[in-house]
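# Kindly return the folded structure for what I paste below:
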Amino acid sequence: MATNSEPVEETGGCACGALRFRVNARPRRVSLCHCMTCRRIHGNVFGGYAMFERSAVEFSGSTQAWQSSPGARRHFCPTCGSVAFMEYVSSDELDLPLGAFDRVGIYEPSYELWCCHKEPWLPAGVRDEYDEGRPE
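You can find the predicted model right below:
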């Protein structure tokens, strides 16, 4: 996990390498999401995300996108299908999947969303949990 004295630049990308990103700031927050959309797009029981100000993220390569909810679009690599990021219509924020970063263990989630869909065999009480979305 990065400390305040370590550099903040991190890189990552999709599985095939056609899409790359670089961040130059620390995330605003980091979470695990158990919603049914995250479960399905990741093919796993949750998705992990680091949320950044849009201006802190640079991309190379192209994406395709789809409207995953009224206020959000999910982007993916058109070559390999890897989840690239999620953007919000009324926000300056991008959510980058934790598994897309080149280094592991750099960001630790502090809360979990949509725990109403959380697998019962996952540990409870490890971090703040919200039955649905996080209160603003």
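# CA only for contacts and neighbour counts going forward, please
Will do.
# Cys116 belongs to a helix, doesn't it?
Yes. Counting by DSSP: H, G, I helix; E, B strand; the rest coil, Cys116 is part of a helix.
# What distance do you get for it to Pro109?
Separation of Cys116 from Pro109 (Cα to Cα, to the nearest Å): 18 Å.
# Name the residues of the host helix or strand of Arg40 that come out as buried.
If you go by DSSP states H and E, Arg40 is part of helix 36-42. By neighbour count on 16 or more other Cα atoms under 10 Å, the buried set for helix 36-42 is Cys38, Arg39.
# And what about Met86, helix, strand or coil?
Going by three-state DSSP: Met86 is strand.
# Enumerate every residue touching the most centrally placed residue in the chain.
The centroid of the chain falls nearest to Tyr49 when counting by Cα atoms, centre = their mean (2.4 Å). By Cα atoms under 8 Å, 6 or more residues apart in numbering, the contact set of Tyr49 is Val30, Ser31, Leu32, Cys33, Asp95, Leu96, Pro97, Leu98, Pro109.
# So Gln67 lies in a strand, does it not?
Yes. Inclusion of Gln67 in a strand is indicated when three-state DSSP is applied.
# One more sequence to fold, the one below, so I can look at both together:
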Amino acid sequence: MAETIRTGGCLCGNLRYEVRGEPFKGGLCHCTDCRKVTGTSFLHYADWRPHQFTQTGPFETYDGRSFCPRCGSHCFNISDDQIEIHLGTLDDAPNDIKPLVEGWAKRREPWLPTIPGIPMFPEDP
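Okay, here's the model as predicted:
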């Protein structure tokens, strides 16, 4: 079976990335930081290991969150042991990556429908 390769990038196309294989975790985050970064009610994310990730083009980082310096699109968060991809920046939409958890559910909008079988945590899972 061929390895899954997903590509994505920023709005202007200056920053591009590729992730190989499947993420090891993912979900929805309703925390204040994710709400502010996305400009909406939550962040849909998935995490890959650094060896599964490559990127081209310049990016800036603020408080661990990386974005295109030209258009400002937030694409990923880089740490030593994981790369958190903001799934809205993938080229393919919709994609087949379903959330496994919801974090910071105490800040979740009450009008959002629940996702059956997905555990919700009041703060970080």
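# For the two chains, what TM-score is obtained?
TM-score of the superposed chains, computed with TM-score structural alignment, normalised by the length of the second structure, equals 0.93; 123 aligned residues with a Cα RMSD of 1.3 Å.
# how about the residue nearest to the centre of the first structure, what's its partner in the second structure?
With TM-score structural alignment defining the correspondence, Tyr49 of the first structure maps onto Tyr45 in the second structure.
# Within its local environment, how many residues does Phe42 of the second structure see?
Phe42 of the second structure: 25 surrounding residues under other Cα atoms under 10 Å.
# Enumerate every residue touching it.
Leu28, Cys29, His30, Cys31, Cys34, Arg35, Arg108.
# Check the gap between the nearest residue to it once chain neighbours are set aside and Pro119 of the second structure for me.
Using Cα to Cα, 6 or more residues apart in numbering and skipping the chain neighbours, the partner closest in space to Phe42 of the second structure is His30 (4.5 Å). Counting by Cα to Cα, the separation of His30 of the second structure from Pro119 of the second structure is 13 Å.
# More neighbours: the two, which one.
When His30 of the second structure and Pro119 are compared on other Cα under 10 Å, the one with more neighbours turns out to be His30, at 24 against 15.
# Hmm, the more buried one is touching Gly103, no?
Yes. His30 of the second structure is within contact range of Gly103, at 6.2 Å (criterion: Cα atoms under 8 Å).
# in the second structure, which spans are strands?
Counting by DSSP state E, the second structure has strands at residues 5-9, 16-20, 25-29, 43-48, 53-56, 60-62, 65-67, 74-78, 83-86, 101-103.
# got the ones you listed as CSV, with distance to Asp124 of the second structure columns?
Output for the strands of the second structure, formatted as CSV (distance: least, Cα to Cα, whole Å):
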stretch, distance to Asp124 of the second structure
strand 5-9, 26
strand 16-20, 24
strand 25-29, 8
strand 43-48, 13
strand 53-56, 24
strand 60-62, 20
strand 65-67, 17
strand 74-78, 16
strand 83-86, 15
strand 101-103, 5
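# Out of the ones you listed, which is closest to Asn95 of the second structure?
With Cα to Cα as the criterion, Asn95 of the second structure lies closest to strand 5-9 of the strands of the second structure, at 9.6 Å.
# any idea of the angle that closest one forms with strand 16-20?
Interaxial angle, strand 5-9 of the second structure versus strand 16-20 (axes from the mean of the first three to the mean of the last three Cα atoms, to 10 degrees): 160 degrees.
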